[in-house]
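*Asks:* Sequence and predicted structure are below.
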Amino acid sequence: MNTHFTPTIDSPLKANGRFGRMSYLGWNMLMSFVMIMVIGLIFAFTPGLLTDPYNMTGSSTPGTIAVALIVIAYIAMLYFTFVFTIRRLHDRNHSGWLSLIMLIPLVNVLMMLYLIFAKGDVNPNQYGVPRPTQTWEKVLAWFYILVFPIGIFAAISIPAYQDYVQRAQQVEMQQNMQDVDQ
């Protein structure tokens, strides 16, 4: 009997297979980088999209194409988000259909936290053997882990600080006006 072993090629961009926590975070970080670059290029090559968002100048073609490209990029991002979520669920030996929970607001945050923190099966399960995490995936995952909280902190603190500075300037102007009046 001739048994020939044919290794299966695990494509991370397809829903069948498994993703460990670090692979899941690494691929999500890569997807975020790609989306930022794609949307940045769309804005860079579409003059007036940022300065004239309501198309007051009447040139509709560049804006329409840019919006269509952004919609296509967003759909691609949604697709890959579901692929990565399904693969992570497979690592936990759950059905990929649970990925539809990601469509429910607020519950999707809990699902994301579950996928990040829940340990995967170390043994083969019905979705295959554990997939080894590549070094570059680990690097991107740690970058995601370290940068994401900093980004949230910055998104909250910078506008709060700007509001504080603006209110302090208003109070200072009021005090100066009162000093002039006296």
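*Replies:* Done, it's in.
*Asks:* only C-alpha atoms for contact and neighbour calcs from this point on.
*Replies:* Noted.
*Asks:* what helix or strand is the residue nearest in space to the middle of the chain on?
*Replies:* Nearest to the mean C-alpha position of the chain, counting by Cα atoms, centre = their mean, stands Ser32 at 4.8 Å. Assigned by DSSP states H and E, Ser32 belongs to helix 21-44.
*Asks:* after that helix comes which helix or strand?
*Replies:* helix 60-91.
*Asks:* Tell me how far the closest residue to Asn108 other than its chain neighbours lies from Gly17.
*Replies:* Leaving aside its sequence neighbours, Asn108 sits nearest to Met102 (Cα to Cα, 6 or more residues apart in numbering; 4.4 Å). Met102 sits 19 Å away from Gly17, going by Cα to Cα, to the nearest Å.
*Asks:* Which one's more surrounded, the two?
*Replies:* The residue with more neighbours, out of Met102 and Gly17, is Gly17; 24 against 17, by other Cα atoms under 10 Å.
*Asks:* Spit out the contact partners of that one.
*Replies:* The contact partners of Gly17, by Cα atoms under 8 Å, 6 or more residues apart in numbering, come to 10, 87, 90-91, 127-128, 131.
*Asks:* Put this next to the previous one:
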Amino acid sequence: MFKAPFSLNGRIRRIEYFLSGLIAALILWAAILLAALLWIIPASDSNLSLGIGATLGSLLACSVWGAIIWFSLAQGVKRLHDLDKSGWFILLCFIPVVGWIFALYMLFADGTVGPNRYGDDPKNRMPYHVQPAPVNVTVNIAKDGTVRTETQSVTPDATPSSGEIHTDVSRE
């Protein structure tokens, strides 16, 4: 989990998308709290210390804010890749009402089963394909007192390659 968190390549599961959002929110709130403390509680009552505290608080808040935005965008793009959609769809999150609905869609929609154009399935699932199994058909033919057995391999969606199958049985 959390391989290359700032990369725009690859796919992530719903749980990783949720946890990355939760972690980003917690880090952001901690940075805001620390920046506020640097603003409010200066080392002394002088104006110089308030200026240094405010500057450090602002630098910290801006640095963390930039990293969190990039991290969140990268995680959103990878989640869109899991849904087999382009990363440009992340721009829908910036539209006021549509953004919340689209973010919920990204959180709850199941990803593409199996590999897609953006990488392997993070759940290691493979697409399920049913191959028709061949069926051996045995026909006993009684003609003029002789019994002959023919066995032929037939797939369910195909017709027998030789001969015809008659279902009517006449008794005299």
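*Replies:* That came in fine, so what should we check first? Values in this document were obtained by computation on a predicted structure and should not be read as measured data.
*Asks:* Superposed, what's their TM-score?
*Replies:* The pair, once superposed, lands on a TM-score of 0.60 when counted by TM-score structural alignment, normalised by the length of structure 2; 119 aligned residues with a Cα RMSD of 2.6 Å.
*Asks:* now the angle from the helix holding Ser32 of structure 1 to helix 60-91?
*Replies:* Counting by axes from the mean of the first three to the mean of the last three Cα atoms, to 10 degrees, helix 21-44 of structure 1 lies at 180 degrees to helix 60-91.
*Asks:* so what does helix 21-44 of structure 1 touch, helix or strand wise?
*Replies:* On a contact count with 3 or more Cα pairs under 8 Å, 6 or more residues apart in numbering; DSSP states H and E, helix 21-44 of structure 1 meets helix 60-91, helix 107-117, helix 135-181.
*Asks:* Deepest-packed of those, please.
*Replies:* helix 60-91 (a mean of 18; mean count of other Cα atoms under 10 Å).
*Asks:* In three-state terms, label Ser11 of structure 1 for me.
*Replies:* Recorded secondary structure, Ser11 of structure 1: coil (DSSP: H, G, I helix; E, B strand; the rest coil).
*Asks:* Count the residues that sit near it.
*Replies:* Neighbourhood size, Ser11 of structure 1 [other Cα under 10 Å]: 9.
*Asks:* could you list every residue that touches the equivalent of it over in structure 2?
*Replies:* Matched across to structure 2, Ser11 of structure 1 falls on Ala4, judged by TM-score structural alignment. Ala4 of structure 2 sits next to no residue when contact means Cα under 8 Å, 6+ apart.
*Asks:* and if you look at the one 3 residues further on?
*Replies:* Taking Cα under 8 Å, 6+ apart as the contact definition, Ser7 of structure 2 lies against Ala74.
*Asks:* what about it, which SS state?
*Replies:* coil.
*Asks:* And it, how close does it get to Gly51 of structure 2?
*Replies:* Distance, Ser7 of structure 2 to Gly51 of structure 2, using Cα to Cα: 36 Å.
*Asks:* just to revisit the earlier point, close enough to count as contact, the residue nearest to Asn108 of structure 1 and Leu113?
*Replies:* No. Here Met102 of structure 1 does not reach Leu113: they are 11.3 Å apart, not a contact under Cα atoms under 8 Å.
*Asks:* before we move on, the earlier item: assign the residue nearest to Asn108 of structure 1 to helix, strand or coil.
*Replies:* Assigned with three-state DSSP, Met102 of structure 1 falls in the helix class.
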